[in-house]
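Visitor: here's a sequence, model it:
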Amino acid sequence: MKKSHIALLALLAVAAITTWLWFNNPLNALVKAAIENFGSEMTQTKVSVSKVDLSPTDGKGELSGLSLDNPKGFKTPHAFRADRIELALEPASLAEEVILIHRIHIDSPDISYEKNDSGTNFDAIQRNVESYLGASKKQTGKDAPKKMIIESLAIRNIKVNYNGMLDLKLPDIKLHNIGKKSGGATSAQVTRAIIAELNTKLAIALAKTAAIGAVGGVAIGVGMGIKSLLEK
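Guide: Sure thing, here's the model as predicted:
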């Protein structure tokens, strides 16, 4: 067989293997399962993602249709939805104790913030996360939860609906080097940090909206609802 034919066959073989790895990428299934299984376990409500599309070579890609349902006792079906999330991680680190995530960028998430007699839906989610975090501290060895370092986490163009009666736009959330100093953070610790930041941004936005309403003398009912939340 001529060398040119051998080279051509080798090239076709490489192309075939590369194509198979791309369309049968185990990384996509692994990340999807981790998000849905650990996310649901941690928040004690349903977490789902429609599609994960990450390169098996450099770990760059995106998630589509991420949704976090509300805990029981709340009327709105979901607490958080995002159509697209940009993600970049180190594929080799998935087999290590600490997963290195270079980038998580979420654009235009849809957030429902609901309050009932027991508090808000995010209060309930945070309690569930804290409960999971407390239990995970007792686990050791292979049973211990994976840790991660997130170099850049950004949530932009945040849209929040408060109690079905008020739409707000929150300032962007930007966090850097999460877990780096401690040698890695658990999923529960990351979630706790994000919820705390979200609560802070929301409280500021609600306070500004209440002040504007008071000055303009409009939306008194909404203003009273906001006041009750801020006095919680």
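Visitor: switch to C-alpha atoms for all contacts and neighbour counts from now on
Guide: OK.
Visitor: quick one: distance of the strand ranked longest in the chain to the chain centre.
Guide: The longest strand of the chain (DSSP state E) is strand 78-89. For strand 78-89, the separation from the chain centroid amounts to 6 Å (computed by CA atoms, centre = their mean, to the nearest Å).
Visitor: show me the contacts for the nearest residue to Glu197 once chain neighbours are set aside.
Guide: Spatial nearest neighbour of Glu197, excluding adjacent residues (CA to CA, 6 or more residues apart in numbering): Ile173 at 7.3 Å. Shown in contact with Ile173 (CA atoms under 8 Å, 6 or more residues apart in numbering): Leu153, Ala154, Ile155, Arg156, Glu197, Leu198.
Visitor: could you check how far Ile173 is from Glu86?
Guide: 15 Å (CA to CA, to the nearest Å).
Visitor: next one: Ala210
Guide: Distance from Ala210 to Glu86, by CA to CA: 34 Å.
Visitor: just the element for Ser152, please.
Guide: Counting by DSSP states H and E, the element that carries Ser152 is strand 147-156.
Visitor: angle of the helix or strand that comes right after that strand against strand 78-89?
Guide: Per DSSP H and E, the first helix or strand lying C-terminal to strand 147-156 is strand 158-162. Going by axes from the mean of the first three to the mean of the last three CA atoms, to 10 degrees, strand 158-162 is angled at 160 degrees with respect to strand 78-89.
Visitor: what's whatever helix or strand comes next after strand 158-162 packed up against?
Guide: Helices and strands here follow DSSP H and E; after strand 158-162, the next one along the chain is strand 166-170. Here strand 166-170 touches strand 158-162, helix 187-216, going by 3 or more CA pairs under 8 Å, 6 or more residues apart in numbering; DSSP states H and E.
Visitor: hmm, Pro145 is touching Gly134, no?
Guide: No: shown here, Pro145 and Gly134 do not form a contact pair, counting by CA atoms under 8 Å, at 11.7 Å.
Visitor: quick one, which of those two is more surrounded?
Guide: Comparing Pro145 with Gly134 by neighbour count (other CA atoms under 10 Å), the higher total belongs to Pro145, at 19 against 12.
Visitor: ok but that one is inside a helix, no?
Guide: No: using DSSP: H, G, I helix; E, B strand; the rest coil, the secondary structure at Pro145 is coil, not a helix.
Visitor: here is a second sequence; please produce its structure as well for comparison:
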Amino acid sequence: MKKLLGVVLVLVLLVGAGMIFLVNNLDGLVKRAIETAGTDALGTPVTVQSVSVDLGGGSASLYGFAIANPAGFSNQDMMRFDELSVGIDIRSLASDVIRITNIRSVNPYVLYEMQGMSSNINAIMARFPAQEPPPEAEPAGPQPVIAIDALTVDGIQGSLQSDRLPRAVNVNLGNVAIPAVQGTPEELARQIARPLLTQLARNAGNAMTSALEGELRGRVDEATEQLRSEAEQRAQELEQQAEEEVQNAVQGLRDRIGI
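Guide: Sure thing, here's the model as predicted:
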């Protein structure tokens, strides 16, 4: 009996130690899970500076969330957030589906970069299948299923860069709405990225068109002004030349008649 109690005590201590280890390392585990799932889904590095999870308070904060530019583009972040604050339904932690009730973004930023006719956002989207594949019948390993309510990313600031623009143009890319999604972390990365990037590409494409139109109009106005200036200068030169010729002719006539 004592031996059995000893075994039970050891098991309790091991479980307790495991729980303590899990809680103490939860931030790092979540950070690595986000980076791994995001990178696998998007095909470009996804990084998070730090994560702070408060299970008791039903919240989590991601700091320095960034998606790197895909290969073939500049060595900059394509997208970044100073902070993502996540609200968690505490009751769902004991269920099969963990529910995230809201996500608040701080200082969202997007770089829309074009090389020729290709953009960095389209390069990422080209990796996505035409439609989301059905879930595997037998997943390779236990993965949490997460449900996220519909959310909106407000006030996205952007920078437009193109080999057809002499300099970067800063613009406001507006707001992006994302419908409710559910799946494993990697599935969520694709489900969120698809509507997010689609709307960003449309907003940024319109902004890029306006920027290029403004640049072309500026060049036309500059060329027109230069032609007008050159024409005025040439007219002045011709007027001065004509005046000199008239004066020379008059003086020649005076010399001939002895005036």
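Visitor: the strand holding Ser152 of structure 1 vs structure 2, average distance?
Guide: Compared with structure 2 after the fit, strand 147-156 of structure 1 shows a mean deviation of 2.6 Å (mean CA distance after the TM-score superposition for structure 1).
Visitor: remind me what that strand packs against, helices and strands.
Guide: Applying 3+ CA pairs under 8 Å, 6+ apart, we find strand 147-156 of structure 1 packed against strand 98-107, strand 173-178, strand 185-186.
Visitor: output the ones you listed as JSON lines; include the columns distance to Asp69 of structure 1.
Guide: Converted to JSON lines, these look like this (distance: least, CA to CA, whole Å):
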{"stretch": "strand 98-107", "distance to Asp69 of structure 1": "17"}
{"stretch": "strand 173-178", "distance to Asp69 of structure 1": "21"}
{"stretch": "strand 185-186", "distance to Asp69 of structure 1": "21"}
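Visitor: figure out which of those strands is closest to Ala203 of structure 1.
Guide: Closest approach to Ala203 of structure 1 among these (CA to CA): strand 173-178, 13.7 Å.
Visitor: distance from the closest one to the middle of the chain?
Guide: With CA atoms, centre = their mean, you get 13 Å for strand 173-178 of structure 1.
Visitor: then stretch 101-108 of structure 2?
Guide: Counting by CA atoms, centre = their mean, stretch 101-108 of structure 2 comes out at 14 Å from the chain centroid.
Visitor: residue range for that stretch in structure 1?
Guide: Alignment of stretch 101-108 of structure 2 against structure 1: residues 102-109, by TM-score structural alignment.
Visitor: so what does Glu151 of structure 1 match up with in structure 2?
Guide: Match for Glu151 of structure 1 (TM-score structural alignment): Asp149.
Visitor: now do that match against Asp89 of structure 2, distance only.
Guide: 11 Å.
Visitor: between these two, which contacts overlap?
Guide: Arg99, Ile100, Thr101.
Visitor: please tabulate those in a markdown table, including the columns distance to Thr47 of structure 2 and neighbour count.
Guide: Converted to a markdown table, the shared contacts of Asp149 and Asp89 of structure 2 look like this (distance: CA to CA, whole Å; neighbours: other CA atoms under 10 Å):
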| residue | distance to Thr47 of structure 2 | neighbour count |
| --- | --- | --- |
| Arg99 | 23 | 20 |
| Ile100 | 21 | 20 |
| Thr101 | 23 | 17 |
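Visitor: any idea which of these is closest to Ser119 of structure 2?
Guide: Nearest to Ser119 of structure 2 among the shared contacts of Asp149 and Asp89 of structure 2, counting by CA to CA, is Ile100 at 31.7 Å.
Visitor: looking at the shared contacts of Asp149 and Asp89 of structure 2, which is nearest Val51 of structure 2?
Guide: Nearest member of these to Val51 of structure 2, counting by CA to CA, is Ile100, at 15.8 Å.
Visitor: give me the contacts around the longest strand of structure 1.
Guide: Looking at what lies outside strand 78-89 of structure 1 - CA under 8 Å, 6+ apart - the contacts are 54, 58-70, 99-113, 121-122.
Visitor: just the buried ones from the residues you listed?
Guide: 54, 59-64, 66-70, 99-113, 121-122 (16 or more other CA atoms under 10 Å).
Visitor: related to what we said a few turns ago, neighbour count for Ala210 and Glu86 of structure 1, which is higher?
Guide: Ranked by neighbour count (other CA under 10 Å), Ala210 of structure 1 and Glu86 place Ala210 first, with 22 against 18.
Visitor: what's the closest non-adjacent residue to that one?
Guide: That would be Gly223: by CA to CA, 6+ apart, it lies 5.3 Å from Ala210 of structure 1.
Visitor: now Phe81 of structure 2
Guide: In space, Phe81 of structure 2 is closest to Pro108, 4.6 Å off (CA to CA, 6+ apart).
Visitor: OK, contacts around the one you found?
Guide: Met79, Arg80, Phe81, Asp82, Val153, Asp154, Gly155, Ile156, Gln157.
Visitor: which of these ranks first by neighbour count?
Guide: Within these, most neighbours by other CA under 10 Å means Arg80, with 22 neighbours.
Visitor: and the residue lying closest to that residue once chain neighbours are set aside, how far is that from Val7 of structure 2?
Guide: Distances taken as CA to CA, 6+ apart put Ala66 closest to Arg80 of structure 2, at 4.2 Å, once the chain neighbours are dropped. When distance is defined by CA to CA, Ala66 of structure 2 is 47 Å away from Val7 of structure 2.
Visitor: same question for Pro135 of structure 2.
Guide: Here Pro135 of structure 2 is placed at a distance of 41 Å from Val7 of structure 2 (CA to CA).
Visitor: same check on Leu55 of structure 2?
Guide: Using CA to CA, Leu55 of structure 2 is found at 31 Å from Val7 of structure 2.
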